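K.L.:
my questions concern the predicted model and sequence given below.
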Amino acid sequence: MAIQVEVVQTGVSTAEGRARQHTVIIDRPLDKGGQDAGMMGGEQLLVALGGCFISNLLAAIRAREAGIENVRVELSGTLESAPSRFRAIEAVVRADTADQALLEKLVDMADKACICANTLRPAVALSFRVA
């Protein structure tokens, strides 16, 4: 199985990412020479990681009919230079639940099932935690 996307230039500093019928705009902030029409690629990498992870987490919650709601993931990437890259990424999971231990177990399961996390982990100090 393969996952395919396309990224096409749409302006001087902008591009459009396409997957199936979905699109996202990629651009740089004004202070970096862009038009600020969309997120930078690094920001989208964090969003992709968070999206992949939360998709697995929500599936695990649904499968167990766990009483966990209002799930949100805050991701923070620590930058390194020469070459520019993420050195570390921390994901903090928050949710409404009476069973914190179950949430922690499901977060661990979702982390292990996440394609993005499994791909990034060898190159980046990656952590998921429940707050």
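P.N.:
That came through, no problem.
K.L.:
every contact and neighbour count from this point should use C-alpha atoms.
P.N.:
Will do.
K.L.:
can you pull the contacts of Gly77?
P.N.:
Contact analysis of Gly77 by Cα atoms under 8 Å, 6 or more residues apart in numbering lists Leu46, Phe86, Arg87, Ala88, Ile89, Glu90.
K.L.:
in helices, which of those appear?
P.N.:
Those of the contacts of Gly77 mapping onto helices are Leu46, per DSSP state H.
K.L.:
want to compare, so here's the second one:
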Amino acid sequence: MGELKVDYTGGIGFKASAREHSITIDLPKDKGGDDAGMTPPEAFMASLGSCIGVYVARYCNTAKLDPKGMQITLNWHLSDDKTRISTIDVTLKLPNAEPGKRERAILDAAHRCLLHNTILVQPQISVKLI
């Protein structure tokens, strides 16, 4: 079981903390924030992209492919009613690896990412006020 705490820092800002690490979440100035950190959707995409990266890097290391210089770019679009993200496109660059016949295995590793699977099989989310 994992735990992460999100603390209000003022304005529209928050600090998310897990273990000994934290990130700042905020909105751009034109949305009422101070632009002190990523927006919640950006942090969500950062989590998804880095999760994919971890799984691909592990595979590359096992398969003796060089993951150095790996870059994962995520582009997303909102639904028409702007209440959710409707599409996510992920582009994976491995400039120092020559995947050849391992391309399918690399993509399979990306699809095994914990967060990717969580999105595909929607978790139950409960919110309670205490």
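P.N.:
Arrived safely. Bear in mind the structure is a predicted one, so any value in this text is a computation, not a measurement.
K.L.:
sorry, back to before: and in the second structure, which of the contacts of Gly77 of the first structure remain?
P.N.:
Among the contacts of Gly77 of the first structure, the ones whose aligned partners also stay in contact in the second structure (both residues aligned by TM-score structural alignment, their matches' Cα atoms under 8 Å) are Phe86, Arg87, Ala88, Ile89, Glu90.
K.L.:
where do the helices sit along the first structure?
P.N.:
With DSSP H as the criterion, the first structure has helices at 41-64, 100-113, 115-120.
K.L.:
just checking, what packs against the second one?
P.N.:
Right, helix 100-113 of the first structure. helix 41-64, helix 115-120, strand 125-130 (3 or more Cα pairs under 8 Å, 6 or more residues apart in numbering; DSSP states H and E).
K.L.:
for these, give me JSON lines that also has mean neighbour count and distance to Ile3 of the first structure.
P.N.:
Shown next, in JSON lines, are these (neighbours: other Cα atoms under 10 Å; distance: least, Cα to Cα, whole Å):
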{"stretch": "helix 41-64", "mean neighbour count": "17", "distance to Ile3 of the first structure": "13"}
{"stretch": "helix 115-120", "mean neighbour count": "16", "distance to Ile3 of the first structure": "11"}
{"stretch": "strand 125-130", "mean neighbour count": "16", "distance to Ile3 of the first structure": "23"}
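K.L.:
okay, these in CSV with distance to Leu106 of the first structure next?
P.N.:
Formatted as CSV, those follow (distance: least, Cα to Cα, whole Å):
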stretch, distance to Leu106 of the first structure
helix 41-64, 6
helix 115-120, 15
strand 125-130, 10
